[in-house]
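Chemist: Provide a 3D model corresponding to the input given below.
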Amino acid sequence: MSVRSKPNREGEWAPARGYAEPERDGSELPEGWASTNVATVIDDCQPGFASGDKNVEDGVSHLRMNNIGLLGELILDLVRTVPEKLAKPQHELQRGDVLVCTTNSAKLVGKCAIFDLEGRYAFSNHLTRLRPNRDAIDHSYLRWCLWSLWKAGTFDDKCKHWVNQSTIPKDALLEAGIPLPPLAEQRRIVGKLELLLEKVSSSQQRMSRVPGLLKRFRQSVLAAACSGKLTADWREVNEATETAAEFVLRVQDERREEFGRQTELAKKSGERKPKKRMNESAAQIEEPRNGLPSTWCTTRIGDVCECLDYMRIPINRAARQTRSGSIPYYGANGQVGWIDTHLFDEDLVLVVEDESFIGREKPFSYVVRGKCWVNNHAHVLRPLGGMPADFLNICLAYFDFVPLTSGTTGRRSASRRKAVRVRGPDRVPAEAGASARRPPHAVALGQSLPRRTRPHRTRPRHPRRTRLRTHQRVA
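Modeler: Below you'll find the predicted structure:
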């Protein structure tokens, strides 16, 4: 089919003799522009051909739907070759041809690209070749017009759909409306657009590095929080009234006194003696080392918190639907529903019990506050002695629990005994609370990320995790 238009001497598009300008769609176009359709600006529309032989030696390169990228480009990672006898003259591509993917999944049907390669190429029956009339439209401008129609979903309601596959009818493709500026302006538009897209691509590449930077930033801040660097200025103006070692011993004394009190009450009332829910051995305290502040110590998590796993009650989804309410119901990775009453009403730290530990990106723990219900997929830890739940969560959120887990599948389990026996830094509650309120200082520490991490590592090791593993201890 031939175009019904041609440029004048100044390169401006003007209707040829006897050509009736298509009706406008109601939107205002700049002076000298026209609203037309694809059929009027191309010389040829040709579907491709199918071939079962796709790896023929010395065959003709055969572009398929996987060779059309999402950004209007050709992707040549995998190019099939077909028998030369199947590639008829009408199937050979020329530079400047526009390839449209007219058969694909519903989301991908309509993507397009320009053919700009040297050599002999043909194309499959999933593609349709449009050969622009060079006197009417710039091939790059046509490509971007079709690309914008695809992204806008113009072809969605015009496609024929089958199972996992959709097709744009030829008539729907040719009748697609496009704005047509003068030829010289088309080229200016393409030049400007490709310049902007190059900047967009560059920005996307930089943005793709942000998640990794944020991850290293988080690691750096947590490492600083658990090594004393985050609150170094706080210690300069606040004198410690209780060292971390003294704090751990006080917590142990308070737990023994509470257990003794409950035992006496049980004897007097004739009730069953309470189960001892603290570490049976004495608190294990190590003097500060590896750069820890002098008022700090290293101890077991179980020495400064109480595990409340015995209070958990799992409720399946069907049962929860009959007990709808306003109380959050928590599992391994956060809230999973609602329920009508609560088991806990305080600040607690929940630690994953059975989940995908290996390769996990999510934190291993999180804080819950107020009334809630917890199922049996998360350990429930109550910090003691005034230790803030937020600080306990900082110590555990990205701790290397993998060596403490069991299981042979992707879903592993960390037992309660192992969970409460890991070792980590401890400090007085006042400083622990200060570390959870230092986001401005954390931002400043984040500036040192490039010097604190190894960019060549595929999965950078957690700075804090390396130190904690040296103190890890399992009973």
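
Chemist: going forward, measure contacts between C-alpha atoms and count neighbours the same way
Modeler: OK.

Chemist: can you map out the strands along the stretch 301-450 of the chain?
Modeler: 305-307, 327-331, 334-339, 344-345, 348-352, 354-355, 365-368, 371-374, 378-383, 405-406, 412-414, 423-426 (DSSP state E, counting those that start in this stretch).

Chemist: For the most far-flung residue of the chain relative to its centre, give its distance to residue 261.
Modeler: Using C-alpha atoms, centre = their mean, the residue of the chain lying farthest from its centre is residue 268. It sits 58.0 Å away. Distance, residue 268 to residue 261, by C-alpha to C-alpha, to the nearest Å: 11 Å.

Chemist: same thing with residue 467?
Modeler: 39 Å.

Chemist: re earlier: the residue farthest from the centre of the chain falls within a helix, correct?
Modeler: Yes - counting by DSSP: H, G, I helix; E, B strand; the rest coil, residue 268 falls inside a helix.

Chemist: Which stretches in the chain count as helices?
Modeler: For the chain, helices defined by DSSP state H occupy the ranges 139-151, 170-174, 183-208, 210-225, 232-237, 244-269, 317-321, 389-396, 416-421, 429-435, 439-446, 449-452, 463-471.

Chemist: Next, the structure of the following sequence, for comparison with the previous one:
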Amino acid sequence: MSRELPPGWVEATFGELIHSAQNGFTGRGGVGERSMVVLRLADVEGYAFNLNDTRQLGMSLKDGELYRLNKGDLVCIRVNGSSDIVGRLIFFDSDEECAFCDHFIRIKLKDSEVNGKYISYYFRTRSARRHIESSFVSSAGQKTVSQSNLSLTSIPLPPLPEQHRIVERIEALLAKGARAKAALDALPPLLDRYRQSLLAAAFRGDLTADWRGKDNDHAIENISDIDQVIGKKRSNGDGRGENSSIPKGWVAPEGWNCVPLSSIVECYDRLRVPVSKSEREKLSGDFPYYGANGQVGWINNYIFDGSYILVTEDETFYGRVKPIAYAVEGKFWVNNHAHIIKAKSGINQEWLLYTLMRYDVIPYLTGTTGRAKLTQAALLNLPILLPPRTQQDEIARVLRIALGACDKAEETVKSLSSQHTTLTQSILAKAFRGELVPQDPADEPASVLLARIRAERGEKPKRGRARKEA
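Modeler: Sure, this is the predicted structure:
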């Protein structure tokens, strides 16, 4: 590989820097002279090992010494079905006594010659990954990289003091990025809880409490108003009036009625037709085919044409994150895993959708926890707190604004999260072009360091080579 290097840097192959390399322990358990933690692929988390749930295997004392990892060793993932994982280099940064299985290659460097973390970070770059992936050997769905192919990886080598400075700077920047990513990852659950609180407030009537108390022309205009409304409590008694059918614990605002869902919707379940996946493959077309959790395929014909609401009939309801109701429009097909309903005349269908999206149907289910069922009878008998039409319209409008803002925020979070990987690669690219930290003319040039390494390697053969290459 030819590239322009900063002053004092030199191009080296990984093989020139390796002091020794060893494939991992091939034993699969049993009684041995000693028991030792043996790291597996399952213990890898990103670019580190998680030592909280390791397993121990019996082995001989000799094998215990041969396969023991020392702090500062590099561990390469030798074989896996995923191209993204094979060739990944992990810096072993623990004092815990561990061995490693034969899915790995242990690589030892000399701290006095090269910074192991510098090498491990370089192996995360796109240029290093391209070389490694080009040398994979594939068999039975598994991809393998060998010691010899790893050794051919070209590495831009700066002076040793600069390697230390680069590593320190990379780690500082990546730590900031990790904190930002953690903050972003925490936002979607918060947004989801906020959505649920909005829907619950709308269902109880809290969302339009102030609106009802003034006049029907007053509108809630922004999210800050919504937040204030959600936190307020009504003080007008239990609000039940003559609604004797209101479930225990529910409170109906003044002017609202508790009615069964059947009184405000038309149900079209009788028109549903399930089509097996194999049959759909023969009938593939341009019309969406819907099931319990949304669209599950395409088909060449349609049953329904218009605006409807689909409600999950049989799926995982316990611990569910997805809404149980969603809107569909246009020409489409529905199988028998989703109920299909439409609001009757005089009912705002958007308000109805929001009412059903997070409805707690658990008390109305039949069947087992793993595959519970919301029967048509149970669905149509669900009690609904029905506001006057003007309030339905206002609730729908407010939720459309608030939930739309949540959706936009979530899209922004996704976009920023996807940029995290790009940012990491940008940091690494700058680091290995010599742009992350300044060069120091007082540092011993890397060419002198490499010449010394080559001279030492020429004086004595490499020790601890693997008994068998991948």
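
Chemist: Give me the TM-score for this pair.
Modeler: Remark: TM-score between the superposed chains equals 0.70 [TM-score structural alignment, normalised by the length of structure 2]; 380 aligned residues with a C-alpha RMSD of 3.5 Å.

Chemist: among the helices of structure 1, which is the most enclosed?
Modeler: Of all these, helix 389-396 has the most neighbours on average by mean count of other C-alpha atoms under 10 Å, namely a mean of 23.

Chemist: in structure 1, which residue is closest to the centre?
Modeler: residue 211 (8.4 Å).

Chemist: Quick check: residue 22 of structure 2 touching residue 106?
Modeler: Yes - contact criterion C-alpha atoms under 8 Å: residue 22 of structure 2 and residue 106 qualify, at 5.2 Å.

Chemist: These two: which has the busier surroundings?
Modeler: Legend: neighbour count by other C-alpha atoms under 10 Å for residue 22 of structure 2 and residue 106, higher for residue 106 (29 against 23).

Chemist: Give me the nearest residue to that one, chain neighbours excluded.
Modeler: With C-alpha to C-alpha, 6 or more residues apart in numbering as the criterion, residue 106 of structure 2 has its nearest non-adjacent residue at 4.6 Å, and that residue is residue 75.

Chemist: when you align them, which residue in structure 1 goes with the one you found?
Modeler: Using TM-score structural alignment, the partner of residue 75 of structure 2 in structure 1 is residue 99.

Chemist: OK, contacts around its match?
Modeler: Applying C-alpha atoms under 8 Å, 6 or more residues apart in numbering, we find residue 99 of structure 1 in contact with 112-115, 127-130.

Chemist: Which one (most neighbours) among the residues you listed?
Modeler: Ranked by neighbours (other C-alpha under 10 Å), the contacts of residue 99 of structure 1 are led by residue 112, which has 32 neighbours.

Chemist: Leaving out chain neighbours, which residue sits closest to that residue?
Modeler: The shortest distance from residue 112 of structure 1 to any non-neighbouring residue, by C-alpha to C-alpha, 6+ apart, is to residue 100 (4.3 Å).

Chemist: Contacts only, for the one you found.
Modeler: 110-113, 127-130.

Chemist: if I look at residue 255 of structure 1, how far off is residue 305 of structure 1?
Modeler: In this view, residue 255 of structure 1 and residue 305 of structure 1 are 10 Å apart by C-alpha to C-alpha.

Chemist: To clarify, my last question referred to residue 357 of structure 1.
Modeler: 23 Å.

Chemist: quick one, which of these two is more surrounded?
Modeler: residue 305 (25 against 22).

Chemist: The more buried one corresponds to which position in structure 2?
Modeler: Match for residue 305 of structure 1 (TM-score structural alignment): residue 265.

Chemist: burial of the closest residue to its match other than its chain neighbours, as a residue count?
Modeler: Spatial nearest neighbour of residue 265 of structure 2, chain neighbours left out: residue 343 (4.4 Å); criterion: C-alpha to C-alpha, 6+ apart. Residues near residue 343 of structure 2, counting by other C-alpha under 10 Å, number 22.

Chemist: How about the contacts made by residue 343 of structure 2?
Modeler: 264-266, 349, 352.

Chemist: Just tell me what it corresponds to in structure 1.
Modeler: So residue 343 of structure 2 corresponds to residue 383, using TM-score structural alignment.

Chemist: Its match and residue 251 of structure 1, how far apart?
Modeler: 10 Å.

Chemist: Overlap in contacts, the two.
Modeler: residue 304.

Chemist: re earlier: figure out which of the strands of the stretch 301-450 of structure 1 is closest to residue 89 of structure 1.
Modeler: strand 354-355 (58.9 Å; C-alpha to C-alpha).

Chemist: That closest one aligns to what range in structure 2?
Modeler: The counterpart of strand 354-355 of structure 1 in structure 2, using TM-score structural alignment, spans residues 314-315.

Chemist: what separates that stretch from the chain centre, distance-wise?
Modeler: Centroid separation for stretch 314-315 of structure 2 versus its chain: 24 Å, with C-alpha atoms, centre = their mean, to the nearest Å.

Chemist: same deal with stretch 114-132 of structure 1?
Modeler: The answer for stretch 114-132 of structure 1 is 35 Å, by C-alpha atoms, centre = their mean.

Chemist: end-to-end on that stretch?
Modeler: OK, stretch 114-132 of structure 1 end separation, C-alpha to C-alpha: 11 Å.

Chemist: Other residues contacting that stretch?
Modeler: Outside stretch 114-132 of structure 1, the residues touching it (C-alpha under 8 Å, 6+ apart) are 41-51, 60-65, 72-74, 87, 91-104, 138-140, 142-143.

Chemist: Just the buried ones among those, please.
Modeler: Neighbour-count burial (16 or more other C-alpha atoms under 10 Å) applied to these gives 41-42, 44-49, 60-65, 72-74, 87, 91-94, 96-104, 138-140, 142-143.

Chemist: Now for residue 415 of structure 1, how many residues are close by?
Modeler: For residue 415 of structure 1, using other C-alpha under 10 Å, the count is 15.

Chemist: if I line the two up, what does it land on in structure 2?
Modeler: Going residue by residue (TM-score structural alignment), residue 415 of structure 1 aligns to residue 375.

Chemist: I figured that match was touching residue 313, is that so?
Modeler: Yes - counting by C-alpha under 8 Å, residue 375 of structure 2 touches residue 313, with 6.5 Å between them.

Chemist: what's stretch 449-462 of structure 2 aligned against in structure 1?
Modeler: Against structure 1, stretch 449-462 of structure 2 falls on no residues (TM-score structural alignment).
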